[in-house]
Every structure is written in structure tokens, then in C-alpha cells.
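Asker: show me the folded form of this:
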Amino acid sequence: MPAPRDCPCHSGERYNACCGPYHRGTAKPETPEALMRSRYSAFALGLGEYLTETLASDHPDRSMSAAELSKGLFASWRRQRFLGLTIASAKTDGDQGQVLFFARVFEKGQDRSFAELSQFRKEAGGWRYASGVLVRKEDLPADVASLTPEALLALAR
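Answerer: Now for the predicted structure:
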């Protein structure tokens, strides 16, 4: 598949100047938000290897073989369309980071959009996705842009 012109992370930048260098391995995301955006783009483009490489060493998906994980990601990618990304908040505290985002995702005509509070950790010289708390769109307030990490965690209970 040829590289897209606009970056799938919806930053407004061109792919080759935004997430492309991360996906090609010529640069590393310098912040948790940059890693989160690059992972969203990787989901949109079906880049299972990148998604696997950017998992924290203790992430539960690491227990699966790379082939199993890639197969599952590819099957998911074929069914889904990633149509938008909104960052509600992002913070970094030393080697820990947190990003709250809303992703517009459709699967076979069904709205599968969600908000997630993602946790990131710096290890092995780069940021890695450690975990996330996800709330589906139907359980979110109408104004997702005003969502706070605390409000998302309350909704997830």
C-alpha cells in the first residue's frame, strides 16, 4: 500500500513529516502523545509490526507470538476504518506518560468510536504503550472534547 499523503493521525501534517519516520524506524517518538498518534496511524495503516514493537515489555499482548498478534491486527485492520483522532489531554512525568484521546472508528458500517486513557512508559530507549482504559462512544458525554482523565475513569467503573 502506498504511503498516504496526509497523516492518518489527523495532525494536519503530511505523513512523511509526521508518523512516517516512526513507522520506517528512522526516528523515535519523543513524547507519549507522539507515540499514541503513531500507533493510531499504524492501526489505520495495518502496521502490525510497529504496533507490536511499541508495546511495553510487560503488556499482556506480549504473551502472544508475533505471528498471532500480527494476524489478529491484520484481521481487525481489514474490517475497520479510522476516521478521526482528538487529543483531549497529554502529560509526561519523567519516564511515565498519559494521553486521553477520542478515536472515530467504524467497522462494517457500525460506529465503534471510543475514548481511551492510555498509559505510556519509557523503556529500552523509547516510549512504549503500557495499558489503557477504554470507554465506548455510547457511554460518553456528547462533548468528548471536555472529557478529563478523572471523568473517563469514573465512566469506566
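Asker: going forward, measure contacts and count neighbours with C-alpha atoms only.
Answerer: OK.
Asker: right, and S89 touches F102 too?
Answerer: No - judged on CA atoms under 8 Å, S89 makes no contact with F102 at a distance of 10.2 Å.
Asker: compare neighbour counts for those two and give me the winner.
Answerer: Comparing S89 with F102 by other CA atoms under 10 Å, the one with more neighbours is F102, at 22 against 16.
Asker: please give me the structure for this one as well, since I'd like to look at both together:
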Amino acid sequence: MSPAPGFRAADPAAPCPCGSGGSYRSCCAPFHRGEAEAPTAEALMRSRYAAFCTGDEDYLLRTWSGQTRPASLELDPRQRWTGLEILRTVRGRAQDALGTVEFRAGYRYQGRDGEHREVSTFVREEGRWVYREALDLR
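Answerer: Okay, here's the model as predicted:
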């Protein structure tokens, strides 16, 4: 797991960027390294947010549905994600096959603060949660 150009690897002892309150090492790092699978849609959402923060394009592509996944990603290291707030989760538990997560993510880009709001849809493919698509709520 190496970050995209212009990104630094996450400090394992630092708080996880996903906002869970745990360290990166005990929260999203095992998902990013492929040592564990996210057990719920919300856990996958949080881990994908952390991957945007750390520039982990491989993880983002690996956790994207084969039906909607782009061929590649190019994250902009000038965009810094500043916080994640989960607004609502519908289904997406360990026993579900479909889930949605509504969230708000703050960012800083070219000296300006912004916010991205979205409802993300997650599905199970081959027994694991993947991101399918989003409804942008800007």
C-alpha cells in the first residue's frame, strides 16, 4: 500500500482520518492493507474516506463495484480532507446485501474550505462490501 504521488503514508499511531476515535493502526489500516474486510457499509465508507485522505488509490479501486468502477483514479494531493460526519446509515449491516450511507466531508482546496455531501450506495459482491454509486447532494 503506497500512497499516490504527493501524499504521505498515514502514521499508524495517529487518530484514524475516518473519525472513529481509534488509531489508524487499529481502525482502517487493516482494511487498507488487505488484512481484513469492512464488516458493514458504514465501516467501508469510513475506510474509503480514510483512503482518500491518505491517497490510497489502490484501495479505492479494490473496494469499488466491478459494475461501476473506473479504469483508474487520479487523486489531487492539493485537496486535503478535513473531517467526516456520518449523517445517516440505512441497512448495510453484516447480514444485509445493500446499504446506504449519507455523509458530509469537509475539505480544503486552493486555500478555500468546502464540503462534499453524498448518499453512497454499497452492495455485497462475492461476500464483501463494495461501493456502487453516489447521489451527490452539493
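Asker: got a TM-score for the pair?
Answerer: Scored against TM-score structural alignment, normalised by the length of structure 2, the superposed chains reach a TM-score of 0.86; 126 aligned residues with a CA RMSD of 1.3 Å.
Asker: returning to that earlier point: identify the contacts common to S89 and F102 of structure 1.
Answerer: Here S89 of structure 1 and F102 share no contacting residue, scored by CA atoms under 8 Å, 6 or more residues apart in numbering.
Asker: could you find the counterpart of D58 of structure 2 in structure 1?
Answerer: Structural correspondence for D58 of structure 2 with respect to structure 1 (TM-score structural alignment): E49.
Asker: ok, A36 of structure 2 next?
Answerer: Taking TM-score structural alignment, A36 of structure 2 has A27 as its aligned residue in structure 1.
Asker: can you tell me the SS state at its match?
Answerer: coil (DSSP: H, G, I helix; E, B strand; the rest coil).
Asker: distance-wise, check the closest residue to it other than its chain neighbours relative to E33 of structure 1.
Answerer: Nearest non-adjacent residue to A27 of structure 1, counting by CA to CA, 6 or more residues apart in numbering: P21, 5.4 Å away. Applying CA to CA, to the nearest Å, the value for P21 of structure 1 to E33 of structure 1 is 15 Å.
Asker: pretty sure H116 of structure 2 sits in a helix.
Answerer: No - according to three-state DSSP, H116 of structure 2 belongs to no helix; its state is strand.
Asker: and E30 of structure 1, what does it touch?
Answerer: For E30 of structure 1, the contacting residues are G126, W127, by CA under 8 Å, 6+ apart.
Asker: cool, and S65 of structure 2?
Answerer: Applying CA under 8 Å, 6+ apart to S65 of structure 2 gives the contacts V123, E125, V130, Y131, R132.
Asker: how near is the residue nearest to A27 of structure 1 to S57 of structure 1?
Answerer: Relative to S57 of structure 1, P21 of structure 1 is positioned 22 Å away (criterion: CA to CA).
Asker: tell me which residues are up against stretch 99-115 of structure 2.
Answerer: Here stretch 99-115 of structure 2 makes contact (CA under 8 Å, 6+ apart) with 41-42, 45, 78-93, 116-123, 138.
Asker: filter those residues down to just the buried residues.
Answerer: Among the contacts of stretch 99-115 of structure 2, those classed as buried by 16 or more other CA atoms under 10 Å are 41-42, 45, 79-81, 83-84, 86, 89, 91-93, 117-123.
Asker: narrow those to those in helices?
Answerer: When DSSP state H is applied, those are split such that A41, E42, M45 fall in helices.
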